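J.: no sequence for this one, just the structure:
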């Protein structure tokens, strides 16, 4: 063999090894980028979901406090105190109100905190004659302030949300207090929409009042100092205890560690209609990895190995075409790197706004967030419909969908729709809403929230373009290329392979290609065995 050929073979052997290393490094870089982007996307999705749940809970609490305000103004209740007459009429009204609202119990208290009428008057656990003046919901309401209070029932031993409102007035002072106790399951159903991780409703002193992890119920999320525990015990808000510590330790604003050393990402959303209460959502980052990245890694493993093998064999055997192949590979790696940089740059924040529609589907109220989403001030939307801000074909599609929703008078969630920003650009929104009822129970409109998911849609389109681009690169390669499965059977080959070797993909289905010279087979088999780790 001429000396020049030996040197050339050695040179291209080194190039083959460099190609394999480059592919492996590129795979590691791509995997690392995908892992980081997946965690970031999971974080943004959790914040979006938690904010939506918090908004739903706040809407429910606001609706309930309005219900007790209406109850407190009914004449059957104002006439029952302070003289004590008309208690029977008040009892009938409380029973009726409980049935309409599907509440746990409705009751009326006089100025001393004693229950003088209640919807559960026939129950073995009747509140009638009980005195609850120690409850903050009574002390606040008797001073003229409506109140929301979450606690374990002193009599029923059941968790609930208490809504209280002052009743009547005598020389500027309330005559008594009307109370509606709602079952906590109304709130827990909303928490269940977060289908992974740990979601909790937590008191100002970090007592877990509602959660999808039942063993944490009435536990202290963080280790509490003795004065806090004494305050919890004296309030009787959460029973008589004990209130064990979950073992969680807060590391910083967004991270916590459990007793076994596992790290959890944490998001917190305050509840605006309560004093110091909040929703907290925790998830283990390792589980996010298993759910989002590991399946893709397992799927890509064989493909990456096959590509490395093909690059080495092609450069070693077809060395006269190596220079062109190397330049092509470098160009492809540059485009992949740019595509990865573009993918990382597509992570952006999402903006939400709350809205209300009347019975004709026209905006009656919008939060200030609409200006950052669509560019319009809230007052510019008043009297208009959501379809006025959509392209014509999208508006026609959404009218059909929304007509079915209105006809069924049912809530809806995660409805994707395209809108036109004030500056002319298209904005994709994710819309959810619940019906608004009038006094007679009829449909008076809808209330809901819109989230801007335009960036996410753009990211999906970019990834699809990247996949199409990779397929184009493989087809346009001047060198023969073939992809194998795990057992060495061809799965794909380009046009150059057919031109050089004469085989088509149909002819090679289920077969192995005997293209390695006989004198090179032993060495090639050993190299392949080392590369694939078998």
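T.: Sure, I can see it. The structure presented is a predicted model; accordingly, all values stated were derived computationally and were not measured.
J.: From now on I want contacts and neighbour counts done on CA atoms only, so please keep to that.
T.: OK.
J.: for the longest strand seen in the chain, packing partners?
T.: Secondary structure assigned by DSSP state E gives strand 426-437 as the longest strand of the chain. The helices and strands touching strand 426-437, judged by 3 or more Cα pairs under 8 Å, 6 or more residues apart in numbering; DSSP states H and E, are strand 412-420, strand 443-452, helix 454-476.
J.: between these, which one is nearest to residue 176?
T.: Within these, the stretch nearest residue 176 is strand 443-452; the backing value is 32.0 Å (Cα to Cα).
J.: Put this next to the previous one:
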């Protein structure tokens, strides 16, 4: 009967679903609105009580601080030393004593500044007399605290200091001499502690004057702004009093005020977002604050607290989420109760299907275990065999009836039993499953290699072990074959390595021999050039030697005649001739020495000078004109100076010999630059090259017998290649041979440094 009733209710709910959904959402909306209103009012009342307590606590701390200092000016006015500098200081000693006294008092009471003014408002002594901006000499008669004190009353005032530009609260008291006011004592204190110690990010403290100008705030960007727009006359009055310097007194951007019954306000303020660390961001957003204000007694000041309404919004959101959760939970509970009957009916059907599926699954698992190629053995907690599949029976030669209940260790060789037994019987040291290679023991006591894995499993809340066994006889045989092949390969590699080492040593010896042979050929070529050079030098030395002999004979004759002036002139001429001979011999000595072989930055101009010093005799004798480029000072390459000089000497010598017997003998040298290369071309007016492709081959020459070995151009080609350059040969379209020389370019600044070092 109950089953029929529930079924009818369930079907009736399904038929009326649209109307029920509308009702559910209507009730939900009404509950959420009421919850939001009640939660906001309750949270706002709690925030107002907390904010008022914080405001009272702050006002109390300000009153206590003011009470500590309010009677100090009166006490200081009775000190006799002050009269020594009033109305005008008589001497510097008295003034210094009063300044030091005020400095000591100021340090003792912990005030910001303490100073003394005469009846005209001139500061005659101050505690900051030794600072960079002392008050001494300043006139503050325009300050209200001075005007109150000069009338015989105690004064109070808050303003920016005109000298220090620091905010401060001023206490003043008149100094009497025979019932007459002769001066004013002022104590300035700092009320900025709240800005340094207030740590509540949701609560901001403001202190305003009677004009609602903010001069103390936990928000620096609100400083010297107003809580309300000031009338023009009030703003002009505050600016003329210099109370806040040149501040613009702009009002805060309050776009809405909502008065509350308690007298406080909820204001909407356009405020800049503050980043982490207090930095002000550029984005401006409207925020709501609870504003409470109270007067600080006997000061003329007002303290205000702006409490962020973010906690109110968060409380509202929390309450709405809680009510929504409860409402949804109730609706779901009803749905659960309605659907419970259907679930019970379906559960019975599900259990029947599940039991059938479980039996089918067990049958499939058993079929997989029986037909797998790996041996599977289950062990109980004591390490005894509980079951084994047909593959394991074939591997070990046992059937399940005769082996079940016995220890698993009898299926292993004795040397492997300890490891497996320790893994089974020591659960505290068992981190994961055990996987080892071991030796299996068959029923006939034969041994074969196996790969053994022992893992754990839970069966009926009891821990058991599953042993997986693979026969690895074939793998072991393959590994042995692979090992034998590897050993044979290593032996062959060692033999080949020995052969390569011997061949490498022989190659190194041949390379060293080749290098020495090349260097000797280079030096031989240089000496061949020196032979030609020495013939010209010998001819040039004959004339200076003949002249020296004549000058010496003449000097001897004139010396006997006591003509010392003539003797001195002859000796001077002899000295000049010897210097000329030294210059003739110097290129021979420089060209003969061997190069260091180091790559350095080389000036083409220096190479030209060296080569021309070697060749000038032959060129002059043969009346050959050599035209060099004008921009040699800009050409720097990476190379070796002596080797490059030898290359140019070889090229000039070949050009000179090619033009033998001609009427016009001229050698033209051009230069061009790219980003990383310097290209030099040398052209002569000779007959040209018969086979340009063979000129760099060793011992190739077109000269007559006795004029050369054909090694000059070959050696020059090797020198340029060793310097990472390129030397090529060809014929000019207008006649004559052309040799093109390419070399790596060096940077100009690097070349300048190299030349500076050479010059130094």
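T.: Structure received. Not measured: the values here are computed from a predicted model.
J.: if we can go back for a sec, what span of the second structure is the longest strand of the first structure aligned with?
T.: Residue correspondence for strand 426-437 of the first structure in the second structure, counting by TM-score structural alignment: none.
J.: Can you give me the buried ones in that strand?
T.: Burial within strand 426-437 of the first structure, assessed by neighbour count using 16 or more other Cα atoms under 10 Å, is assigned to 426-436.
J.: what do you get for stretch 279-289 of the first structure?
T.: 279-285, 288-289.
J.: distance between the ends of it?
T.: End-to-end span of stretch 279-289 of the first structure (Cα to Cα, to the nearest Å): 24 Å.
J.: Repeat that for stretch 141-161 of the first structure.
T.: Looking at stretch 141-161 of the first structure, the gap from its leading to its trailing residue is 15 Å under the measure Cα to Cα.
J.: same question, stretch 214-228 of the second structure
T.: End-to-end span of stretch 214-228 of the second structure (Cα to Cα): 10 Å.
J.: Looking at the buried residues of strand 426-437 of the first structure, which is nearest residue 106 of the first structure?
T.: Among the buried residues of strand 426-437 of the first structure, residue 436 lies closest to residue 106 of the first structure (Cα to Cα), at 22.6 Å.
J.: Let me see the contact set for the closest one.
T.: Taking Cα atoms under 8 Å, 6 or more residues apart in numbering, we find residue 436 of the first structure in contact with 443-447.
J.: need those residues in JSON lines with neighbour count and distance to residue 229 of the first structure, can you?
T.: What follows is the contacts of residue 436 of the first structure, written out as JSON lines (neighbours: other Cα atoms under 10 Å; distance: Cα to Cα, whole Å):
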{"residue": "443", "neighbour count": "17", "distance to residue 229 of the first structure": "46"}
{"residue": "444", "neighbour count": "17", "distance to residue 229 of the first structure": "46"}
{"residue": "445", "neighbour count": "21", "distance to residue 229 of the first structure": "45"}
{"residue": "446", "neighbour count": "24", "distance to residue 229 of the first structure": "43"}
{"residue": "447", "neighbour count": "21", "distance to residue 229 of the first structure": "40"}
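J.: what's the most distant pair in those?
T.: Comparing every pair within the contacts of residue 436 of the first structure by Cα to Cα identifies 443 and 447 as the most remote, at 11.3 Å.
J.: Mind listing the shared neighbours of these two?
T.: In the contact map built from Cα under 8 Å, 6+ apart, the residues linked to both residue 443 of the first structure and residue 447 are 435-436.
J.: which ones are touching residue 48 of the second structure?
T.: Applying Cα under 8 Å, 6+ apart, we find residue 48 of the second structure in contact with residue 290.
J.: That one matches what in the first structure?
T.: Residue 48 of the second structure maps onto residue 43 in the first structure, with residues paired by TM-score structural alignment.
J.: Please state the offset of the helix or strand where that match lies from the chain centre?
T.: For residue 43 of the first structure, the host element (DSSP states H and E) is helix 3-72. On the basis of Cα atoms, centre = their mean, to the nearest Å, helix 3-72 of the first structure is displaced by 14 Å from the centre of the chain it belongs to.
J.: so it versus strand 443-452, what angle?
T.: Computed by axes from the mean of the first three to the mean of the last three Cα atoms, to 10 degrees, the angle separating helix 3-72 of the first structure from strand 443-452 equals 150 degrees.
J.: hmm, who's touching the very next helix or strand once past helix 3-72 of the first structure?
T.: If you walk from helix 3-72 of the first structure toward the C-terminus, the next helix or strand you reach (DSSP H and E) is helix 75-78. By Cα under 8 Å, 6+ apart, the list of residues contacting helix 75-78 of the first structure from outside reads 71-72, 86-87, 89-90, 93, 108, 167-168, 175.
J.: swap the cut-off to 6 Å and go again
T.: Applying Cα atoms under 6 Å, 6 or more residues apart in numbering, the contact partners of helix 75-78 of the first structure are 89-90, 168.
J.: Identify, out of the helices and strands packed on strand 426-437 of the first structure, the most deeply packed stretch.
T.: Most buried of these, by mean neighbour count (mean count of other Cα atoms under 10 Å): strand 443-452, with a mean of 22.
J.: mind checking what residue 495 of the second structure lines up with in the first structure?
T.: Residue 495 of the second structure maps onto no residue in the first structure, with residues paired by TM-score structural alignment.
J.: Would you mind giving the secondary structure of residue 495 of the second structure?
T.: In terms of secondary structure, residue 495 of the second structure is helix; the call rests on DSSP: H, G, I helix; E, B strand; the rest coil.
J.: What of residue 89 of the second structure?
T.: Applying three-state DSSP: residue 89 of the second structure is coil.
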